[in-house]
Structure formats: C-alpha cells, structure tokens
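J.: can you look at this prediction? I've put the sequence above it.
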Amino acid sequence: MAAQTFDMIVIGAGPGGYVAAIRAAQLGLNVACVERENLGGICLNWGCIPTKALLRSAEVFHLMHRAKEFGLKADAIGYDIDAVVKRSRQVAGQLSAGVKGLLKKNKVTVVMGEATLTAPGKVSVKTEKGTEELAAKNIVLATGARARDLPGLEADGKRVWSYRHALKPPHMPKKLLVIGSGAIGIEFASFFNTLGADTTVVEVLDRVLPVEDVEISTFARKAFTKQGMKILEKSTVKQLDRSADKVVAHVETGGKVEKIEVDTVISAVGIVGNVEGLGLEALGVKVDRTHVVTDEYCRTGVEGLYAIGDIAGAPWLAHKASHEGVMVAELIAGQHPHPIKPGSIAGCTYCHPQVASVGMTEAKAKEAGYEVKVGKFPFIGNGKAIALGEPEGLIKTVFDAKTGELLGAHMIGAEVTELIQGYVIGRTLETTEEDLFETVFPHPTLSEMMHESALDAYGRAIHF
C-alpha cells in the first residue's frame, strides 16, 4: 500500500504537537498528527489541567472554612472526593474534545496509533485496524515525557502513586508521604493536605521548590509548615516496605534513618523523555539522558527531523512546548521565527500559596557576574491583598545595576501565576527599571505590588 504523503507529520498531540499541527495548517501545509492515547496529551488529560481543577476544589474548601472572617456563615463543611475527581475529569474531557474540534477545523489528519520512524521521512503507525504508512519531508517529534521511577520507589497504583494515580485516587490518604518537592510534588501535597491528609514532603536538595529563588523557597516552607505539612529537606527515601494497607518509608536525613509509616506515597521525582520505540537510534538521532538533543530551532541534526517540548529537554513546561511548536511550524513553512529565550519562560506552581517566576534568581544573577539591585514588596502592604484576605506573600525583582535590565522576578502569594505575565512581557520587550517606573498600574489591584517591587529596588517604594 502506498504511503499517504504530507508536508509535515507531527508525532504526539500534546500542547507541543497539536499546536505545531494547527500552526502549520494555518500556513497552508498538509499536516498529519499521530497520537497513541489522548488528544491534548498529558497536560490536558493527566497533568496541568486536571490538577488545576483539583486544586481549585481545595482552594474553595479552604475558603469555606474561613467564611467567618468574611462575615459569612457556612455549616457542615465537607467534601466528596469522588465528586471532586469527577469534576476534574470532566474539565479534562471538555478540553480534550476541544482539541479534537480544533484539529478538525484546521483540516489536520489525525491518526490514532503508535508511531515509528522507519526511514528518513517515513512513519509507520500501528493502529487498531492495522498499520498505516505515512511520509513527509518534515517530521516533528512531540512525544513528551512520563514520570521517572526510581528503583524500589516504583508506583504500583495501590499504596504508591504516580501523578496519574493521584489524579484518580483509589482512596483518600489519611497519612501521605510525597517524594519530591518540585511543582508536581508540591501541588499534590498542597491538595491532599488542604483536604485533611497528614502530609510529609521529602526533598533530596536543601530546600523545597529548589528551582525557585531562595527567599521564595523559604517563604513557601514557612507557609506549608503553618498549614501542617512536615517538610524534610536534604533527605532521601532509601526504601519502601509495602503491605496491603500501609507503607513504611525509610527516610535518611543527615546520616540517620527514620521510619515513617503512611497509608499512601506519591512519587514525584522528575520525568524521563518518551524516546523509546521511535526508531531514533537507526536514524542517528542524538539522545542524552532520555532527551533528544536539538539546536535553538529544535532541529535534531537529522535532515527534516525536529523535536519539541518535554522530549527536547528543560524547561518541562506546556507553554514552552506550544511556543516551540509554533516556531518549528513557521520554520518549515519558510518563515523566519525567533528562537525561544529560556530566560523569558515563566514557571508557575499552583500550590497554596501560589508561586511564579521568570528569569534569573538573585543568586544566579550574581553567579553570572551581574551587579544587582533587588526590590521586594510584601502582600501586607497592598490594599487589594488585604481586601481579599490574602496578606501573605512577596514579590521580588532583580535588576542589572548597570543597565537597569529586568533580570528576573519571583513571586509567592494569591494569583501570582496570573501576575507573572506582566514581567514576562517586560522581559520580552527588554524592559528597564525606568519603563516599569513610568507604567501606571491600576488601583486597587495585586499588580500594583509589581510596580512597588521595581521601585523598591531603587529605594523609591511608596507603600513600604
């Protein structure tokens, strides 16, 4: 059977792949998108979106307990974990169906099945009906990543969970141990802790949320501890003794091993790229620690083969994948897009309180040889934060003392995942401190703190 021929084939329909396919179709290319599981990928179905739905339920539950503070009455507050999970699955389902509709509208050919690169420009897809052969001069790998399993700490779906199990929990944890305090670990710790689970977080590095600025990590740790979480830093889970109704974790801290008995463990110790079974080795694609090596334009070095998103390495963020998808589609269509600047990609963590950042931390800026000016503004000094009943938080900005360039911004507190975009635009437009000083921020808003933080770096803050 002759192969179906396209201008571009995308393997994977997550936030990298489906966006690449749509952008290429907009530019007049004939596109096929191959997906083995769910349109929208992990992000829409088992990651970003359903976790946010769960966390919203936890946030509302937390607020209900605070009703009295706001002059309100709420009695017999409780939750139904099955209904909470059902809502999150409905949200994911709605968006996955939306992706299907978008691909159809843009006339992208969707092939459901498992793809293998059999030769340059050739893709073989195992579908339910048999094998389909596809061909294209340009192929985009967007196969994403999955949870890393450490020996002895593997998820079994019963008492030891990966993020997938945690999204459809077989039971509500009473005593929970979370291994890893990156975004995924801390978001699940935050969710289950808010719903009443006695939660312990183990982090191998010296602080929680280790990629964040030290001050933000320190602030977060205090907030989590106040909420009743136990945080163990510079600690390693050596082994898990599993039984039908409990797990005993052997946790080593400073040379001493402590046994912690829990009923549930969530392992969130990083991710590995989905590079297996694609036929990459035979094509000579360079893979480094489960990630495809690319240049700044996501080219693999093999003619006509690109890799985007999680499979192409850090930062492992959906919005980075989508942006790379657009860039690659434009490149293939003969346009001249700019490469992505990793320093202008924001990271957001939707724990309580929220955390968001872009650019360099204060320590990284100093390491890079910059002389810095640092500004800070606390939520307690902001009218909107107090009116919302959210006075706990901090906004920190880092500037180059010589040029006034905004090197980085770091936030913790209510709605900071929405606020960070202001600084992201600033970084993209090569903003200086003067531009931020001259910008009129609306009142009363949380965003005014962004202004004050910039002013504070130069000793000009008004409200603090």
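T.: Sure thing, it's come through.
J.: please make it C-alpha for all contacts and neighbour counts, starting now.
T.: Fine.
J.: how many other residues sit next to Lys320?
T.: When neighbours are counted by other CA atoms under 10 Å, Lys320 registers 23.
J.: helices of the protein, residue ranges please.
T.: Listed in chain order, the helices of the chain (DSSP state H) span 17-26, 41-46, 48-65, 81-105, 163-167, 183-194, 214-226, 280-283, 318-332, 362-367, 383-388, 416-428, 433-438, 448-457.
J.: tell me the most buried of the ones you listed?
T.: Across the helices of the chain, averaging neighbours per residue (mean count of other CA atoms under 10 Å) puts helix 17-26 on top, at a mean of 26.
J.: so what does that one touch, helix or strand wise?
T.: Packing contacts for helix 17-26, counted by 3 or more CA pairs under 8 Å, 6 or more residues apart in numbering; DSSP states H and E, involve strand 4-11, strand 31-35, helix 81-105, helix 318-332.
J.: please repeat the previous calculation with a cut-off of 6 Å.
T.: Applying 3 or more CA pairs under 6 Å, 6 or more residues apart in numbering; DSSP states H and E, one finds that helix 17-26 contacts helix 318-332.
J.: so which residues make contact with the helix it packs on?
T.: With CA atoms under 6 Å, 6 or more residues apart in numbering as the test, helix 318-332 has contacts from 15-16, 19-20, 23-24, 308-309, 337.
J.: can you give the distance from it to the centre of its chain?
T.: How far helix 318-332 lies from its chain's middle: 17 Å, per CA atoms, centre = their mean, to the nearest Å.
J.: quick one: it to strand 4-11, angle?
T.: Interaxial angle, helix 318-332 versus strand 4-11 (axes from the mean of the first three to the mean of the last three CA atoms, to 10 degrees): 150 degrees.
J.: quick one on the thing from earlier: which one of the contacts of helix 318-332 is nearest Leu102?
T.: Set against Leu102, the nearest of the contacts of helix 318-332 by CA to CA is Val19 (9.6 Å).
J.: dropping in the other structure now:
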Amino acid sequence: MASNYDVIIIGSGPGGYIAAIRAAQLGLKTAIVEREHLAGICSNWGCIPTKALLRSAEILHYAQHPEAYGIRIDGKATPDLAAIVKRSRGIAERMNGGVGFLMKKNKVDIIWGEAKLTKPGEIVVSKTTKKIVEPQGPIPKTTLGEGTYTAKHIIVATGARPRAIPGIEPDGKLIWTYFEAMKPAEMPKSLLVMGSGAIGIEFASFYRTMGVEVTVVELMSRVMPVEDAEISAFAKKQFEKQGMKIILEAKVAKVEKSANSVTAHIEMKDGKIEKITADRMISAVGVQANIENIGLEAIGVKTDRGFIAIDGYGKTNVAGIYAIGDVAGPPLLAHKAEHEAVICVEKIAGLPNVHPMDKNLIPGCTYCNPQVASVGLTEAKAKEQGRDIRVGRFPFVANGKAIALGEDQGMVKTIFDKKTGELIGAHMVGAEVTELIQGFVVAMNLETTEAELMHTIFPHPTLSEMMKESVLDAYGQALNA
C-alpha cells in the first residue's frame, strides 16, 4: 500500500472526515489516521447518540401526558433503560458505518493507529492503545496500520476530551463524564450535574424526564452562560417547573464517595457550604484539546491556552502543518469543525476566493427541553460594543402552530443595528428552535436587514412565523402580539 500522500488527516471526527472527503473531491491523494472509531466523538459519544437519548425522553414525556392531546393510554408509560441505551448505541454504530462508506466512496485510505508528527511532512503511526471499532456492513477492512507516512500537507484534527477538575476526577462509577452518562447500567434515583453548558443541561434534561431527581450546580450567575441573559432566564424557569433544582454562583469544592453515592460539598456565593448527596454525579465542566503525545513540541507547533494556534485557514506556524476542529480552539462545535475543514482544504488546493470563517456567524444549539438556539451577538455583547440597537421579541404563546402543538412556552428574540438595520443577533428558546435558527443564520450570511425580513413571506401556520414577528416587534410593527 502507498505511504506517500498529498494530504494526511490525523483524526476522523467531523472535521477530519470532512477534510478527507473534500480533499479527495479536489483530486488530492488522501489518507486519514484513526486510533479508535470513525466519525469521532460527535457521532459515537456526543452529538448524535445524545439526541437519540433525548428523543426517547421526548417520547416518554408525551406518552406520560397523553391527556393534553385528547388521547387516553391505558397503563403507565415507563422507560426501558436497556432498550433506550441500545437504540442510542445502534444509531452511533450506524453513523460509524456511514463514515466508513464515505471513505470508501471517496477512495480515502484509512490508517489505523496512533499518529505522531516527527517532522514537517512526516508522521509515524504506532499501534493504538484504544480498542479499534471497525465500521459495520459492506465496508472492507483496511490493511494500513503501523509505519511511516509522508504528505506535503498534514492536518491535525484530534478533537477534545472531557476536562477534569483536580480532586473531582471522573471515576466511571460514581462520577461520570458524558461517556458513562450515555450508557448507564441502571437509572440513578438522584443525579448531581456539575456545569450547565450544553452537555450538562442536555443530560440534566434527559435524566429529569426519566424521573431522576436532578440538581445542577453552575459557577456563573445563570444557566447556559454563553446564551443571551433573557433566554437563559426563561430556560431556567422552565427547567425548574420540570422539577430540576438549579444552584447558581456556586461550585463543587470537594466530593466524598461512599459505596454507591457521592456527597458534594457545594460552596455558595457567600462562602457557606451546602452538602448534597446523590447516587451519581456528572462532571460537565468543559473539554480540553487532545494536543499531547502527537509530536507538536518536537516540531515546534505553537499552542495557545491549550489549543493549537492557527490562522484563518487552519495553518499553524510550521509550514505544511494545519489544525481544525476542537483541537484548534472554540467554539467547540461539530459544524464549526466541518466548515473549518472545507476552508483549510480548499486553501491547500489553491482554490480562489477562499475566505476565513466568521465565528460570529456560527450557530449554537442546545437540545434540552425547551431547546435553545442562537447566532451572533447577545444583547449584552452588542451594548458592550457600543452599538445602538433595536430588540424584538415574540412569544410562543401568541403563535397558532405552537399552541396547536401544545408547545406554547418559548420566545424568539432578534437584535438589529439601529443605524443600518443589519441583523446582528438572534436568540430562541422553545420547541424546535434548533431547526428554526438556520433561517437567521442564512439571513446574517447574506447581510440581511429588517426590510428584507419584513417583506419575506413566512408560511402559515408554522413556528417560523415567530421569526418574522420578532423582526416586526423590533420596529414596533408586530401584528400578532
């Protein structure tokens, strides 16, 4: 088999496998190195299987409240944990196989093992310490493995892993990361979640719907602190209505373990300590990039605050070495990694008019109940920048489709530059907002103003009508509220 390539990508997550496909499409001889499973954390342990769990929780919620829709179900709807986990893991395997098919379709070589940069243009692949998960289905096993490989361009896409706080390290039994939280052997009766970012809140939402007593501890003054304050406050009220306990401006100072439970010492804002005992605890305090043991130091690749430093095209300070995705810095999102991959490869291929990514136009989605989605500046950030703004809001309770769905709790918020009419931020909380947000993302990419949005016809009855109404409200013209 060949050992010399135009492009070698280290890591097959969303950034890595998309980079490989785009490189192959552009006629570049391409290989991808993977130490464990194709499709990375996103498809195997993150984005996709967690949504499968949350879908099961959503179905359970509807089944337990059929009377709200005029339906009678004899008997009690109860979760089958083993079946829920099996479904989620099956979906992960399907995604893994799908990426394997794409590698075959695009004639990308797969090199199994752990890669280390030895010099610009060269990597050495050694036997992996992980258990390799070969794609299932009609995907032939590759014979590539240990050895030395060369390429003019090497892209590092090694992703990230859960961050651990010293003294409160996950142990896989009592203190979980998202790996253990995704496939529990049994459902705990109580759960403490440390951190209220997307990962923490999604798992808190899943387990609460499953009937678990859930407490969330957040260091900042609000849940989902990267979101607009108004959206965050609305979401918090909905979480609490569901029975979730939320403690803000507090931290887990230490944890005491017993045979089958943990007692967390929660340090409050005033310095007082409150002890909370729970069956299990999830550590969701962020992630850290996988930059160790891949040879960065040996060849002088610069890092910055734990991430590989790059320019707008994925280039590092060392010629021929690039980085994309989580390992290259925030926002740590699969869709950011994918777009970064395309930009990097197209620049390598010498395509004209390749532009750096505008991170202000990257949407963020949290798939809790209610869902949260956003793009662009929050109201606070816009004001910090000294912008003169107009803010529009529209509630789900005034939308016919939301009422018909039984999903009338939510809000759409839009932020415009008062001088130019440019849409500079959009924030949503409520049913299906993770699907709606892309309309605003497209509008912002096209530098749309309020005038175009006001004269766009939105179909009726849909949730999307609230998007237009929020725009109208920013200019004092809302029609249905």
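T.: Cool, the structure landed. Model, not experiment: these values are computed from the prediction.
J.: make TSV out of the helices of structure 1 and add distance to Val355 of structure 1.
T.: Formatted as TSV, the helices of structure 1 follow (distance: least, CA to CA, whole Å):
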stretch	distance to Val355 of structure 1
helix 17-26	26
helix 41-46	19
helix 48-65	14
helix 81-105	22
helix 163-167	20
helix 183-194	9
helix 214-226	8
helix 280-283	37
helix 318-332	16
helix 362-367	16
helix 383-388	15
helix 416-428	6
helix 433-438	21
helix 448-457	14
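J.: nearest to Lys122 of structure 1, of these?
T.: When the helices of structure 1 are compared by CA to CA, helix 280-283 sits nearest Lys122 of structure 1, at 10.9 Å.
J.: check the mean deviation of the closest one from structure 2.
T.: For helix 280-283 of structure 1, the mean deviation from structure 2 after alignment is 0.9 Å (mean CA distance after the TM-score superposition for structure 1).
J.: read off where that helix ends up in structure 2.
T.: Here helix 280-283 of structure 1 aligns to structure 2 at residues 296-299, judged by TM-score structural alignment.
J.: same question, stretch 165-178 of structure 1
T.: Taken onto structure 2 by TM-score structural alignment, stretch 165-178 of structure 1 occupies residues 180-193 there.
J.: can you list the buried residues in the matching stretch?
T.: Of all the residues in stretch 180-193 of structure 2, those buried under the rule 16 or more other CA atoms under 10 Å are 180-183, 187-188, 190-193.
J.: next: stretch 110-130 of structure 1.
T.: Going by neighbour count (16+ other CA under 10 Å), the buried part of stretch 110-130 of structure 1 is 110-118, 120-127.
J.: ok, back up a step: out of the helices of structure 1, nearest to Gly71 of structure 1?
T.: Closest to Gly71 of structure 1 of the helices of structure 1 is helix 48-65 (CA to CA; 11.6 Å).
J.: who does that closest one touch, helix- and strand-wise?
T.: The contact analysis (3+ CA pairs under 6 Å, 6+ apart) places helix 48-65 of structure 1 against helix 81-105.
J.: mean deviation, the helix it packs on versus structure 2?
T.: Its aligned residues in structure 2 lie a mean 0.4 Å from helix 81-105 of structure 1 after superposition (mean CA distance after the TM-score superposition for structure 1).
J.: whereabouts in structure 2 does that helix align?
T.: Under TM-score structural alignment, helix 81-105 of structure 1 corresponds to residues 81-105 of structure 2.
J.: which strand of structure 1 spans the most residues?
T.: The strand that spans the most residues within structure 1, counting by DSSP state E, is strand 130-141.
J.: how far does that strand sit from its chain's centre?
T.: Using CA atoms, centre = their mean, the offset of strand 130-141 of structure 1 from its chain centre is 29 Å.
J.: which of the residues in it are buried?
T.: Within strand 130-141 of structure 1, the residues that qualify as buried are 132-141, counting by 16+ other CA under 10 Å.
J.: out of the contacts of helix 318-332 of structure 1, which is nearest to Glu59 of structure 1?
T.: Distance ranking of those against Glu59 of structure 1, using CA to CA, places Pro15 first at 26.0 Å.
J.: what about that closest one, how many residues close to it?
T.: As a burial measure, Pro15 of structure 1 scores 28 neighbours (other CA under 10 Å).
J.: Gly255 of structure 1 now?
T.: 9.
J.: from Asp241 of structure 1, how far off is it?
T.: Here Gly255 of structure 1 is placed at a distance of 20 Å from Asp241 of structure 1 (CA to CA, to the nearest Å).
J.: what's the answer for Ser447 of structure 1, then?
T.: When distance is defined by CA to CA, Ser447 of structure 1 is 48 Å away from Asp241 of structure 1.
J.: quick one, the longest strand of structure 1 and helix 17-26 angle?
T.: Using the same axes, to 10 degrees, the inter-axis angle of strand 130-141 of structure 1 relative to helix 17-26 is 80 degrees.
J.: same for strand 130-141 of structure 1, what does it pack against?
T.: Applying 3+ CA pairs under 6 Å, 6+ apart, one finds that strand 130-141 of structure 1 makes contact with strand 4-11, strand 122-127, strand 305-307.
J.: give me the contacts around it.
T.: Contact with strand 130-141 of structure 1 is made by 3-11, 121-125, 304-307, as judged by CA under 6 Å, 6+ apart.
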